[in-house]
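**Q** sequence? don't have it. structure:
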């Protein structure tokens, strides 16, 4: 009977007349509803609808383009990235390095063609100013102020002169001291194209060590300053001094509207090879960009350095004759420069033309850029007159002839003419190049790979400050709707000052650790002052005390004892991420009898010994408990003295040698000779019975087993310095360890102790990502060593696996082992090193920058710390202030993530991406949940961050920041990672962007939004009300940047 009824119903529904009736009824209902809504909101929504329609058309076009590029897509409810494909380019640096450097091959040179066109040459005067190196930033400011004063004075009187500036941390200082007339004059110079504001970031960043959200902040800070004061933004990125180049950094600038770049320090043999192929300039293409839409036109300076001796051609002695400051200062390798007169101008012009023509043989296009400057040049008004007054007659003489046309010019002049020539010569398109330019080897054969690791204490300071600023920005954005304007202003000023100090530290002689001892100490003081200032913001916003922070500028983070004697405490845990976190959290207490509760319910807790500065603090315990913190929420946990009814448990302690550990009277250590293995219902770690070192891992969820054996090595008698790694002996394995096993219901740990290292390796008894990763904390102290490089190795026993390190956290780049010296095989590891064999992958992520190399045996070697007792000849000089022996004890963390992927990688792929779990591990190790403590809430407390959150962003979306802009506006930046497919489900995030984005905007108190480029300067479309938010397209490897209006 039931089936007959359904069958009859089906006949009615499928009848053509019935279908037509239903169709027109639905259509009429829709049109009526739309008409009513249109009549009600026609005026206020007209602009919004036009914007939405334009956005719809544009995004439809973008979607069409993205379908041509298999790596760029918007995954609606997909859980991971489809198999990666790679862009096709004329050259990629991975293959070039293997062929030219590792195998010693020489590519046949490109054919020479006789040039018939007149050569165009643009001479660009500049000064290279380091915001800290041999002197502190403040001391250098005196010189840069003088240079800029001279620039204004001279260029207002000499219309043919051109100049370029790229360090805006200095420019802002000078600008703030100028009167309105000077400012108007300089604006005129910029508007007329005589003064070029290049790069635009706050500083010229290092490109090996930063994490990309800091690089984005560096760009935003500088671009906002330039746009506010000049109404423009830079068109060219000038990066002459970093020691190697990331392919991700120019991509960030391209997303900010910069499509040209000039670089310099690449591997000497790669530079020679590209020149022999006439492959400079080139279009720098991302591995994932199959269409070339994000290409950056790239010029590389032609010779070994950026100074004047390497500017005009291959003969440095001839070029030196055109450094007219040397008429009165310094000398030359050949004839000294002479004042240009009628008697010598013809001969001098001929000399310069000959050099320029030789240099032009490296290029296809008859357009040449000749940089003319050096470190802190043009600080004397005398030099401005010397360079200008002597070049002008030389230019005039050359321009009389038919061979060369030459004048002072800017990057814009050069690139405009270059692009025009390529446009008119379609058969001579610039070649395409993919990949990065690490490692850097200079013309002397030295590998600049030590600075990836040099002075890790300072690197850790920078990462800590970045995490705090980001927390401060996000919290202030969430709470500002209830704050008084005065309080908002005070907090914004503190965060701006801290952000600028952090941006200063991204400078290529700061985060690298390659400045003098006194300068590094000054950077440390600035970072610590900003940490303290940002902590004040955070404590004011939460009305709580911060749990973990450094007390002094050269000290590690110390954990506060939570005082339970006077009253119970409320522990607050802030999750700054777009995904929920379930993990084990810890505080320091004095009491053994402790109750931990959430929402009035007592929960399980664990007490264990508290280690700090590599030793046990006998006056306190480490209290651990499990909690789940929702996205962008503040979890509250109550802790008080009292009987927990057995739910707070003391950990069990075992050791191979009980006499090696002094834990105090609170703990009993059991002697054990068996292997100190660790196990939870989700994870099992097997350890060596002698050293306690990890040997293998078994993931019980899918019964997959990974060999992962850790060891430590010292390279003694190291001969490098702050910049260089020079290793002359084989490494010596550290085998003298004592181990201590600490077991409890929430966490199991193995401590290893040697002369310079105290390491804790733990697994957590929680379900989800945190329960299937190995957590490592290292306390390092090599201050008493001499010429030592300390390494840790993780060996997988995989036969020639695919190996990668990350490029500023945005993508993974292939790194192979070559039979070259150790230092030649080292690469930057700003956040991660990855090994993969078949479908198994080991990802090692860290909260501190390192250098890393891979061995043939499936082993990664990570440089942990280094102390060098000599200068390496790269500019720091000699004496106690120049030698990098100012090492400080440093704490650092690692996580090991073991993935079983759904498909094998492509063996010839030169890049890859993280799994969801590894990507989230990078974010949580750099931005861990932040903990506060305070007495229980009082009724008069202001509105606070909620415990609940309905945000369900896709797993591949990262919240970079919600930072303040002027006029009570904010800048929200999201990034969509590409991720490889793993068999493990993440389960702590959602699959749809629009609704969660709308919920986030409401949570942040935004009433209207406007889309911009990455810098926040160029607006895209109009201002849109949040309730009519369009379905923004956010492709992988791309950013969504919105200005928020309240």
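**A** Okay, I see it. All values reported here derive from a predicted model rather than from experimental measurement. Residues are numbered from 1 along each chain as shown.
**Q** From now on I want contacts and neighbour counts done on CA atoms only, so please keep to that.
**A** Noted.
**Q** Could you pull out the strands in the stretch 451-600 of the chain for me?
**A** With DSSP state E, counting those that start in this stretch as the criterion, the stretch 451-600 of the chain has strands at 545-546, 548-550, 557-559, 569-575, 581-589, 594-598.
**Q** Which neighbouring elements make contact with the fifth one?
**A** Same thing as strand 581-589. Applying 3 or more CA pairs under 8 Å, 6 or more residues apart in numbering; DSSP states H and E, one finds that strand 581-589 makes contact with strand 615-629.
**Q** helices or strands next to the longest helix along the chain in the packing?
**A** Ranked by residue count, the top helix of the chain under DSSP state H comes out as helix 16-68. The contact analysis (3+ CA pairs under 8 Å, 6+ apart) places helix 16-68 against strand 1019-1025.
**Q** Run through who's touching the following helix or strand past the strand it packs on.
**A** Once strand 1019-1025 ends, the next helix or strand along the chain (criterion: DSSP states H and E) is strand 1038-1045. Strand 1038-1045 is touched from outside by 968-977, 1006-1014, 1016, 1034, with contacts defined as CA atoms under 8 Å, 6 or more residues apart in numbering.
**Q** ok, of these, which come out buried?
**A** Taking 16 or more other CA atoms under 10 Å as the criterion, what is buried in the contacts of strand 1038-1045 is 969-977, 1006, 1008-1014, 1016, 1034.
**Q** So which residue is dead centre in this structure?
**A** For the chain, the residue whose C-alpha lies nearest the mean C-alpha position (CA atoms, centre = their mean) is residue 211; its distance is 1.9 Å.
**Q** And that residue, how close does it get to residue 506?
**A** Spatial separation of residue 211 from residue 506 under the definition CA to CA, to the nearest Å is 10 Å.
**Q** Equivalent analysis for residue 1025, please.
**A** 37 Å.
**Q** again with residue 135
**A** Between residue 135 and residue 506 the computed distance is 16 Å (CA to CA).
**Q** picking that back up, out of the buried ones among the contacts of strand 1038-1045, list just those in strands.
**A** 970, 971, 972, 973, 974, 975, 976, 1008, 1009, 1010, 1011, 1012 (DSSP state E).
**Q** of those residues, closest to residue 231?
**A** Relative to residue 231, the closest of those is residue 1012; by CA to CA it sits at 15.4 Å.
**Q** pretty sure the closest one contacts residue 1019?
**A** Yes. Taking contacts as CA atoms under 8 Å, residue 1012 lies within contact range of residue 1019: 4.3 Å.
**Q** mind listing the strands for the stretch 51-200 of the chain?
**A** In order along the chain, the stretch 51-200 of the chain carries the following strands (DSSP E, counting those that start in this stretch): 91-92, 119-128, 163-165, 195-197.
**Q** In addition, the following structure is provided for comparison:
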């Protein structure tokens, strides 16, 4: 979609087309991509050797240590030397190829190169000899990442490649060779970014064996139930050796395989043996793939520091194996890339097995399910989610505040630091929680630096928008009732910025020491509030970081993409009366929900929706699974950072009863439950809330009994589930799960607990014909339904053994509590609704948990000239539309993504096409032109073309012919559709 007469926006096309300014390589037209692929032999078995390195953006060492080659006592790895060596070796022979994946590392290396080296690299890229694959800032995890953060990190890497190398830098293949299971939403995103194919290495061992027999290791993945095929169709290939070379053919300095010794005068001449082994390997591999083309990954973790070793031996391998063709051999070996291999598969004009589910959970043996990392390092997972929310706010305010937001009264602010830190955090050994402890600290440190720069930008922007340059405080410890300003001030102001495109209502809990306060909104109207005691669990958790005795609770509202200001003044400062003794029977109720508790146990007993007149029996408690130490008869596999393996199928209950205290007033009702010295919870119902809040606190997890523990909460209901439950995929579409079942193959279940766990990024639910119980989470976690009517969520893990998957240390976090262990606090939100309207509630509720309002505080009353309320939008967007991205792209351009947040048929009210007018979108930013882009924002949508693939069942899907937008400025979104635009703007 392009606005009529918008010639100026065409200038922006230069960033997509430019190679490196000032670095002309030669006068020849670039022949990169498919045009650069080597010739193959149609009548032979073509073996595509793909030289590559897999460079983790942090794992056993930090990002910096990996790049520089530091701390080689931990792992010998130095990315800068890999790139140096590969570039040198590629120049020696034009037939050689190499692929590179992680833009975070290449960006660092490129910045350090001289112009002469940059010219050489640009020529290698333009000739297709150095090819970028995947191209994101990192190779992201697929289970614990939120789709918005994945899109951001991909955009960051792809833009760098585009700006640096133009069209020849654009990857055509997605490459996730190491993540531990594969999400359907990732495939959908890759398809919408314009990728022609997707290759990965890890596959459930049972699924792999079945696919080998059926020759279905290459398939067509239909990755959305809502988007019309082939919009989310993605050709997917499963690599034969993970991402390693075949046995006997690893020639890195870290390998022990014999080099090719080709001097016939020497006694250890081995060319014949190597050739015969390779021919046998190639023929065996060809038996499990459909075409006369096979791929071999020649490389592994941090290999090619001395690329000469690899290339010298591969040169010989190609020469000697192909030399056998004169004697009748039908094997042809060549240097290649995944995209060149993909092109040959496309030329085969074959049909491919169709898959519509995902690749979770992943197991590499009968008792080795990689489902523990869905929850590993829960505090880091929460910090990453909060950082994503702050980044979106930072991006939005950079646009709304204009240039002065980047350099204003509080100094130079920037979203770049957080953008890169978040890009690194999406790595499959980062937010996944599968890194060494010192690396986890490094990820958190990077995010903290991003917070510092973003907060400066936020202060600058709010100063511009409000007209007040008062210093603001950001209280990052509100979840443990810590905020020095509110604790000590008798009068303060609070701004609530809402990053959503819809107005919000939100309850705040502020640490205070007074017993009564006056709260007024931006119009000077009084706001109902209450002061309650801070719980003992919170006082213990915060330690000496705060001194507030009470919490001030009230409801705030904020306009879409804007802020509202509240003034708070102390009225009374006297001790609160002690909390009353609990009444029996115990009930919490507002006009939407009714919650009852068993007076004998203090546990939940029922939940009722008063609007829909639904009621279910509902109990909730906390349990733990004893982690296997790897010393039983069935298997020696222990639980660890990656793998969840309980040593029994029955969890241990922490306590059958809870000691309780109650809080009841006109603003909030709470039942505070203590289950043990290390497990407590607040069940909370705010006056205007349609959801029940469970705020859990767990830790330090005891381990004096010598056993690691996997701590869960379990909700047992009267809902008739018949073995089915539902989990989200990266926060977007929801997938149906069935206990002890896989849609693709007949499962032999060997781990009835771990083998039924799935990742949830934002929500999970159970339902029957009458009711749906949905749980919305505040971070990525693992979940399952082991018993009918039940939903369990793993909240915390503390383990005493390494699971022998490379990290080399047990997952035993300590944190603030010292050696006693890490304490983690989080929230679950529960809703009870009819199934046919449930999405109307859980979709916006989940988005509100991902993009939470940002609170900032100033001392005293606001100045008379201060603008107390502001919205960056002319009007709220329709309920079905989510504003996914508003980000400054260039000095006069803004990147915009609009998302339809409902699945097809999910909601009678909202699963319909909806239209948005781009010119009527912003209140202070004038949109002068708009051009639609791919989801990854690295090519124009009108020029995006993808290879077409035919499923073996049915016919090939023609490109969907969507109706034209109503006008140049009006864009229509269909269910689950994301549309990306580059806007030319004038900012005030």
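**A** Looks like it came in fine. If you're wondering where the values come from, they're calculated on a predicted model, not measured in any experiment.
**Q** and residue 135 and residue 506 of the first structure? which has more neighbours close in?
**A** For residue 135 of the first structure versus residue 506, neighbours defined as other CA atoms under 10 Å are more numerous around residue 506 (26 against 18).
**Q** To which residue of the second structure is the more buried one aligned?
**A** Following TM-score structural alignment, the counterpart assigned to residue 506 of the first structure within the second structure is residue 426.
**Q** Could you pull up the residues touching the nearest residue to that match once chain neighbours are set aside?
**A** The shortest distance from residue 426 of the second structure to any residue that is not its chain neighbour, by CA to CA, 6 or more residues apart in numbering, is 5.0 Å, and that residue is residue 140. For residue 140 of the second structure, the contact set (CA under 8 Å, 6+ apart) comprises 150, 176, 179, 426, 427, 428.
**Q** hmm, back to that, nearest to residue 782 of the first structure, out of the strands of the stretch 451-600 of the first structure?
**A** Closest of the strands of the stretch 451-600 of the first structure to residue 782 of the first structure is strand 557-559, at 17.8 Å (criterion: CA to CA).
**Q** Check which helices and strands that closest one is in contact with.
**A** Packed against strand 557-559 of the first structure, as judged by 3+ CA pairs under 8 Å, 6+ apart, are the following elements: strand 548-550.
**Q** The strand it packs on vs the second structure - mean distance after superposition?
**A** Per the superposition on the second structure, strand 548-550 of the first structure and its aligned residues are separated by 4.6 Å on average (mean CA distance after the TM-score superposition for the first structure).
**Q** Tell me which other helices or strands that strand touches.
**A** Using 3+ CA pairs under 8 Å, 6+ apart, the elements in contact with strand 548-550 of the first structure are strand 557-559.
**Q** Average separation of the strand it packs on from the aligned part of the second structure, please.
**A** After superposition onto the second structure, strand 557-559 of the first structure sits on average 4.9 Å from its aligned residues (mean CA distance after the TM-score superposition for the first structure).
**Q** Could you list the buried residues of that strand?
**A** The neighbour-count criterion (16+ other CA under 10 Å) identifies 557, 559 as the buried residues of strand 557-559 of the first structure.
**Q** for stretch 827-836 of the second structure, same thing?
**A** 827, 828, 829, 830, 831, 832, 833, 834, 835.
**Q** Can you tell me the element the closest residue in space to residue 248 of the second structure that isn't next to it in sequence falls in?
**A** Sequence neighbours aside, residue 257 is the residue nearest to residue 248 of the second structure in space, at 5.5 Å (criterion: CA to CA, 6+ apart). Secondary-structure assignment from DSSP H and E places residue 257 of the second structure in no helical or strand segment.
**Q** residues touching residue 257 of the second structure, list them.
**A** When the contact criterion is CA under 8 Å, 6+ apart, the partners of residue 257 of the second structure are 248, 249, 250, 251.
**Q** Also residue 42 of the second structure?
**A** Contacts here follow CA under 8 Å, 6+ apart; on that basis residue 42 of the second structure touches residue 292.
**Q** Mind telling me what residue 119 of the second structure corresponds to in the first structure?
**A** Under the alignment (TM-score structural alignment), residue 119 of the second structure pairs with residue 184 of the first structure.
**Q** Around that match, how many other residues sit close by?
**A** 13.
**Q** mind checking how far it is from residue 194 of the first structure?
**A** 14 Å.
**Q** next one: residue 468 of the first structure
**A** Residue 468 of the first structure is 40 Å from residue 194 of the first structure, where distance means CA to CA.
**Q** what do you get for residue 222 of the first structure?
**A** Distance from residue 222 of the first structure to residue 194 of the first structure, by CA to CA: 20 Å.
**Q** Comparing those two, which shows the higher neighbour count?
**A** Per other CA under 10 Å, whichever of residue 222 of the first structure and residue 194 has more neighbours is residue 222, with 27 against 21.
**Q** Which residue in the second structure aligns with the more buried one?
**A** In the superposition onto the second structure, residue 222 of the first structure corresponds to residue 157 when matched by TM-score structural alignment.
**Q** give me every residue that touches its match.
**A** By CA under 8 Å, 6+ apart, the contact set of residue 157 of the second structure is 102, 103, 104, 135, 136, 137, 138.
**Q** just checking, residue 444 of the second structure touches residue 381?
**A** No. The pair residue 444 of the second structure and residue 381 fails to qualify as a contact (CA under 8 Å) at a distance of 10.0 Å.
**Q** of the two, who's got more company?
**A** Summary of the neighbour comparison: residue 444 of the second structure and residue 381, criterion other CA under 10 Å, with residue 381 having more neighbours (24 against 20).
**Q** What is the aligned counterpart of that one in the first structure?
**A** Going residue by residue (TM-score structural alignment), residue 381 of the second structure aligns to residue 459.
**Q** What sits closest to its match if chain neighbours are left out?
**A** Leaving out its chain neighbours, the residue that sits closest to residue 459 of the first structure by CA to CA, 6+ apart is residue 511, at 5.9 Å.
**Q** what's the distance between the one you found and residue 217 of the first structure?
**A** 15 Å.
**Q** These two: who's more crowded?
**A** Comparing residue 511 of the first structure with residue 217 by other CA under 10 Å, the one with more neighbours is residue 511, at 34 against 23.
**Q** Return the residues in contact with that one.
**A** For residue 511 of the first structure, the contacting residues are 206, 209, 210, 458, 459, 462, 505, by CA under 8 Å, 6+ apart.
**Q** repeat that for 10 Å
**A** 205-210, 451-456, 458-463, 502-505, 520, 523, 849 (CA atoms under 10 Å, 6 or more residues apart in numbering).
**Q** same question, residue 94 of the second structure
**A** Residues near residue 94 of the second structure by CA under 10 Å, 6+ apart: 124, 127, 128, 129.
**Q** Using CSV, lay out the residues you listed together with distance to residue 244 of the second structure.
**A** Formatted as CSV, the entries for the contacts of residue 94 of the second structure read as follows, by distance: CA to CA, whole Å:
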residue, distance to residue 244 of the second structure
124, 25
127, 26
128, 23
129, 21
